[in-house]
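A.B. asks: what's the 3D shape of this:
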Amino acid sequence: MSSATTALIPELRTPVADAGTGYVKTGTAVPRVDGRDKVTGAARYAAEISADDLLHGVVVNSTVTRGRIVSFDTSAAMAQPGVVDVITYLNRPKMRSYDLFYKDMTAPAGAPFRPLYDEQIVSNGQPVALVVAGTFEAARHAAALVKVRYEITPHETGLLNYLSRPHKPQGLKAGFTPPPDEKGNAARAWQDADCKIDAQYFSGVEHHNPMELFASTVIRAADGHLTIYDKTQSSQNSRWYVSRVFGLSKAEVTVRNPYVGGAFGAGLRPQYQLPLAVMAAIKLRRSVRVVMTRQQMFTFGHRPETWQRVKLAASRDGVLRSIAHEAVAETSRFEDYVEVVVNWSGQLYACEHIRLAYQLVDLDQFTPMDMRAPGAAHGVHALEVAMDELSYEVGMDPLAFRLKNYAEINPVDGLPYSTKELRACYAQGAERFGWSRRPLAPRSRREGTEWVGWGMATGIWDAMQMFARASAVLHADGRLVVSSAATDIGTGTYTVMATIAAEELGLPLEHVAFQLGDSTLPVAPVEGGSSHVATVGSAVQGACEKLKKNLFKLARQLPDTPFDNARFADVEFAEGRIRLRREHGTGMALVELLKAAEVTRIEEKYLLLPNMLKQRKYTRAVHSAVFCEVRVDEEFGTVRVTRVVSAVAAGRIINTRTAASQVSGAVVWGISQALHEETHMDHALGRFMNHNLSEYHVAVNADIHDIDVLFVQEDDRIVSRLGAKGVGEIGIVGVAAAISNAIYHATGKRVRSTPMTPDKVMSAPVMSDEV
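C.D. replies: Next up is the predicted model:
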């Protein structure tokens, strides 16, 4: 790689497409530029960065759920060979005292957890000490020898045990919008309607289990500067947090995350290994690495346990008359974690009477956190299962029932949609799946010992855009380096941004490098909410457009230039050249242009600010239609999802390969949510018990069969200048509901809680009045 594409990260090379990739266009299937690095091991993650004289830290976790620490006995641990220190709240370095300093960029309202700050225990598994040694093995052994005495206070865990004491959320959180005021009179309309359902739904706790464990490697320089390699969804958020907690200046801390092995929301907030590694590095004046164990991955946030009640009513001809959706979710004692659970029920279907409510219950558990499609994954699930139930009450096909109540404008506020191709999702998804051949009655098809059922559901997610900066530098050798402090959590950010830049300048993809994952790069938002392409991608395109205008000015200044009387609109950048649109033979290579102008590099920067005055006039969303086939064994209650079609409308698709990968991966997780994932708590101990991958079940290869992803044509210039929306979350929304509805169609049994394990399927009664 030439010096022109050298990244700001000296220890790691910026991935660039293999030579021969050539000229690319957005909307095509471009291979990942970082794929080779990942499969060969050249890509290094937070726990793989080497440093001289590196120390290793292992966390000691609380074994009680609520109370206070009375004393430590660290003598046995300190006596072990290689152990350097045992850090507790009694001997840690100085930390800020005010809650404000612990609030990261995505923190909810309340007082954030402060690791090793004092003797208080607020949840089971919270860190109480850090053992630091010369090797990981020595630190792990010594950590098991640390003894902690506690004064225990009675705790309260389990949402269903405390549903009688909910409260409204106190304060807001990024991405959260409270439910709107009631429209009409939902209770009266429900009472007067011909057909109605009133059902309760429950979703259990899910924990993040990305392949990469949370880790932080803090490299301390001789001058005290800290370079931190962190598993995070925002290098700048982690840098912000560390600087404020420890009172360090921006110049004293650099955070890097060039590769992230999956995060799905778990990395939006800094996790506790980060401040623990930093405090050890500060105290011991050494480089330190702290890596969580798989069991410790269950000791911080999770998708919250949520109870929901949905009341729907319709006239006999299938017109919705009333929608009422309420939800109660868990949160911690110290923060009010919130997510959008019920608002989707006010957006998807036309209705004159809508009431939505969302409340929380404080428990002695760690603050929940965003997990792929937070709120929507279980909020839309309840709505879509309820819609399926009501379709049988009115005697309509579930798809026809949804089309009957299709919303042309947002029902709760009357705003138009920026774009909405949900009808096309329904039509194309149904055609691909063969929905027209579906019999209406449940228990209509049996093969051997299995009942076969078809179900469908709608998906919706916000189409978000935030603010970001990007820089673009064209070097004399024709190499383009584009930069932003974005994050690639496996979604294909490296590839998509490089593709946007390559197409904009008309360069081969292998001549373009996109730098990300460094807090010193131009500001980028936290990678979350499926907003990176619409946000950072638009900034990249903006920077490249400014670069093109600069190059055009240079071209016009040359002697005997063919561009003397041309306007910018008259030229195009293609095949490494600037040329007249109507005379492709008239132009010059960009390398020749820079040489003739005696310029070694040209740099432009761009600030992307969403046009909120324009955007706020529209409802901006991504939509999908999910169709699935299940086979249910009557004797064992086991469910196999044998076929899924997901039709998605997400604006312009920049890379069909990475976008389809995102959706199919989300469908896999939707299957896992529907049938497998739940963390069980022993409420006597207040502790999650199946905190490992042998007992916390996730979907595996044997559980996954045919997944067909299709994108309908859509171009949304309200959401982004690229016309693109995000696809990371939409793929999971509606999957669990479609599976639930297919189980009902197969068996006549309605299961209203997730995961829908064999015991629930077997014990659910056949609803013979609907069969």
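
A.B. asks: CA only for contacts and neighbour counts going forward, please
C.D. replies: Will do.

A.B. asks: Quote the end-to-end distance of stretch 574-587.
C.D. replies: Terminal residues of stretch 574-587 are spaced 10 Å apart (C-alpha to C-alpha, to the nearest Å).

A.B. asks: any residues touching it, and which ones?
C.D. replies: Residues outside stretch 574-587 that contact it (C-alpha atoms under 8 Å, 6 or more residues apart in numbering): 23, 503, 505-508, 552, 562-563, 570-573, 588-590.

A.B. asks: Quick one: buried ones out of the residues you listed?
C.D. replies: Neighbour-count burial within these applies to 23, 503, 505-508, 552, 563, 571-573, 588-590; the criterion is 16 or more other C-alpha atoms under 10 Å.

A.B. asks: before we move on, back to that, among the contacts of stretch 574-587, which ones are in helices?
C.D. replies: Judged by DSSP state H, helices contain the following of those: 503, 505, 552, 590.

A.B. asks: check contacts around the last one.
C.D. replies: The contact partners of L590, by C-alpha under 8 Å, 6+ apart, come to 478, 576-578.

A.B. asks: Name the member of the residues you listed with the most neighbours.
C.D. replies: Counting neighbours by other C-alpha atoms under 10 Å, I578 comes out on top of the contacts of L590 with 24 neighbours.

A.B. asks: compare with the first, here's sequence two:
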Amino acid sequence: MTQTSNPQTFSSTGRDTFVGSPRSRIDGPAKVTGLAKYAGEFAAPGLAYGYVVSSSIAKGRITAIESAEAEAVPGVLKVITHANRPRTAWRDKNFQDAVAPPGSPFRALYDDLIVFSGQPVALVVAEDFETARYAASLVRVSYAMQEPVTDLKAVRGDAYDPPTKREGIKPPPAPWGDADQAFGSAPIRVQGGYSMANEHHNPMEPHATTVVVEQDGTYTVYDKIQGVSNSHQYLVNVFGLKPDQVRVLNPYLGGGFGSGLRPQYQAFLAMLAAQELKRSVRVTLTRDQMWSFTYRGEALQTVALGAEPDGTLTTLRHDAVQGTSTFEDYQEVIVNWSGVLYRCENVALTYRIAKLDTATPGDMRAPGAVTGVFAIETAMDELAYATGQDPIALRLKNYAESDATAQGKPFGSKELKSCFRQGAERFGWAKRNPEPRSMREGRELVGWGVATGIWESMMMQSSAIATLTPDGRLTVGNSTGDIGTGTYTILTQIAADTLGLPMDAVTTKLGDTRLPEAPVAGGSWTAASSGTAVMKACRNVGEQVFKLARGLENSPLANVDFDRAVFADGRISVAGDPGRSVSLVEVMQAAGIDKVEAVEQAGPDKDFNQKYEAYTHSAIFVEVKVDEELGQVRVTRVVSAIAAGKVLNPKTARSQILGGVVMGIGSALEEESMLDHRIGRFMNHNLGEYHVPVNADIYDIDVIFVEEEDKANPLGVKGLGEIGIVGTAAAITNAVFHATGKRVRDLPITIDKLL
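C.D. replies: The predicted structure follows:
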């Protein structure tokens, strides 16, 4: 495993002692001992509990709700429905959150209209959870049902171009060349339809919100969210509150994968009940109810590739239709990746959406890329066989040195060739017999497959605070969350290096709206965004302390410029003359001040972004073994070679890639949210029937970090949260074809598709 060393971009005032080294997660002990508290675990005096009653139909209207029996249960405080709900700010714009797609956001208990299965139709609030749950079973709801439309194939012909583009989502570029004409005249042609089933996020921690009513009338809200600022904005707008009346916290998140980007309906219901009852309320969703909102939406794709006999692409067409709800125009980047990955003179990329009677889909780890890259990378494998090319050689023959979807801008860095080279060597790709069904081990067929991965390298506007106290302790933080990625740890490493302190002298605080604002934790931008902000805030503190040190009587730093200052071992010394030094504690105590503090902002480099495009790349190599008689597929080996700029912490970084690969295995072989189109309901809405990879499914996963220098941000980092999953499903699909000779274009690859 290698990592980039790039001291020019990491603008530390000290030495890279911790950044770049493998460090265990500082939040680990709290999590494994149970000391870490999650949104549904915070206590409050007089806490009441809400239980959601979910609709049993997917489309229609409520004709009656009978709640008297539930209200008669001892301990029940209130049954809230659309008929008796408190008045609040119901306008659409007030319900918008920071990552909402265009349209009219869902408003729980707004009226009698049912727009998706499992929609909340009532909230039972009681003195304890068990009473609320029991009373909820006594609420009787009558409906006038309409036939739902949930089959994307049935409405494919009604798909449309989104009239309003979703913020941050690039629409497909205008076509170039003449893809249809070039395909018709191409000597070699590959064309196919590809699909990936609906998938649900299924984080370990269910969605929950605890609203604490404080004595001064303000609200402290513990919400399962990947960015507390988003929940804060949402609750303040919806309920017409002043910003300082609401404080939202989420110090720990038990998995989100994108399901926690938007405030979900339990947050609204908890605040609604708290305001109505004037007491603290907690609402926790059941595992079944976790199927009633955001999920990775199915997309129907077609890819058409034309090539010369030597494998040179002459035409590329990638079209996708994705489902959305009837009330929002959800959008992802699905087809653009094909135009970014490969050099071709005739390209057409289209993306349309179609209305379904479901909840709005949502961003799920590497949204769009997981779906679109599966299609193009499977098609490229088909083209490799059609032209007799090695799959790696074919990709290198059509390697893109610039981004054709962005007017041909060059990449700021791209070490994808090194990913293929190092990954192939580690995997032993040269020993591969390309003929399908040619490799065998006992009764199992052996297959080797490869695919490319790609994800945007982004940086968002972020801020952070750093505070140094006379005891030599440093506290840093902002409102972003650690969603299990190791953010607490890498920010501590950055802060410690910047001021030359040991890591145990640094405290990092996250997930609190009283801290400086930062974007939601998603998109693989947190390290670049919050990491740079923390570094800048610490550097500002360092400059302040340095000035104080220079002003001391007989200061060893007198007449020394800041650019010669070295922060290490809790001291400030002079570069090249370590004997001239003073400790941070001595400076603070001599100055007689109780703290040195700084708040700094960091944002994307506009000059860089005007000149370059930034992406993280990977090459994924997979070995599968398929029982010839049973059709059972085992992924026995994976090598994932990642080019992601500077790696801040190889240990937590590797963990991110491992998690992404495991989710990719799930997409390829197991995960499928099954809709019964007659009633519009997901039927396998539990962890017993919705299959995800478990320990017995996972064998050897090898991660390589390829050296890459990038200057898109001062830290030289690229995101790692998404890249591990992108392309993994395609590599598995390609390996299964190599093993069996059967090309499966519709995921997951279940046994029936191979027998």
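
A.B. asks: Please point out which of the contacts of L590 of structure 1 structure 2 shares.
C.D. replies: Contacts conserved in structure 2 for the contacts of L590 of structure 1, using both residues aligned by TM-score structural alignment, their matches' C-alpha atoms under 8 Å: 478, 576-578.

A.B. asks: Including secondary structure and distance to L274 of structure 1, could these go into JSON lines?
C.D. replies: What follows is these, written out as JSON lines (DSSP: H, G, I helix; E, B strand; the rest coil; distance: C-alpha to C-alpha, whole Å):
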{"residue": "G478", "secondary structure": "coil", "distance to L274 of structure 1": "39"}
{"residue": "G576", "secondary structure": "coil", "distance to L274 of structure 1": "44"}
{"residue": "R577", "secondary structure": "strand", "distance to L274 of structure 1": "47"}
{"residue": "I578", "secondary structure": "strand", "distance to L274 of structure 1": "47"}
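
A.B. asks: of all those, which two lie farthest apart?
C.D. replies: Greatest spacing in the kept ones among the contacts of L590 of structure 1, by C-alpha to C-alpha: G478 and I578 (12.4 Å).

A.B. asks: circling back to that earlier point, from the buried ones among the contacts of stretch 574-587 of structure 1, which single one is nearest R303 of structure 1?
C.D. replies: Nearest member of these to R303 of structure 1, counting by C-alpha to C-alpha, is E503, at 38.9 Å.

A.B. asks: Against N478 of structure 2, how distant is the counterpart of that closest one in structure 2?
C.D. replies: E503 of structure 1 maps onto D497 in structure 2, with residues paired by TM-score structural alignment. Distance, D497 of structure 2 to N478 of structure 2, by C-alpha to C-alpha: 18 Å.

A.B. asks: Then L356 of structure 2?
C.D. replies: From L356 of structure 2 to N478 of structure 2 the distance is 39 Å (C-alpha to C-alpha).

A.B. asks: between those two, which one's more packed in?
C.D. replies: Taking other C-alpha under 10 Å, L356 of structure 2 and N478 do not tie; N478 has more neighbours (26 against 23).

A.B. asks: so that one touches E517, yeah?
C.D. replies: Yes: using C-alpha atoms under 8 Å, N478 of structure 2 is in contact with E517, at 6.0 Å.

A.B. asks: where do the contact lists of the two overlap?
C.D. replies: 463-464.

A.B. asks: can you pull the contacts of the aligned residue in structure 1 for E199 of structure 2?
C.D. replies: Using TM-score structural alignment, the partner of E199 of structure 2 in structure 1 is E206. Taking C-alpha under 8 Å, 6+ apart as the criterion, E206 of structure 1 is in contact with 302-305, 673, 677-679.

A.B. asks: got it, and A746 of structure 1?
C.D. replies: Listed by C-alpha under 8 Å, 6+ apart, the contact set of A746 of structure 1 reads 442-445, 451-454, 630-632.

A.B. asks: Aligned to L551 of structure 1, what sits in structure 2?
C.D. replies: Using TM-score structural alignment, the partner of L551 of structure 1 in structure 2 is V545.

A.B. asks: still on that earlier bit, for N690 of structure 1, state which of the contacts of L590 of structure 1 is nearest.
C.D. replies: G478 (54.4 Å).

A.B. asks: what's the matching residue for that closest one over in structure 2?
C.D. replies: Checking TM-score structural alignment: G478 of structure 1 goes with G472.
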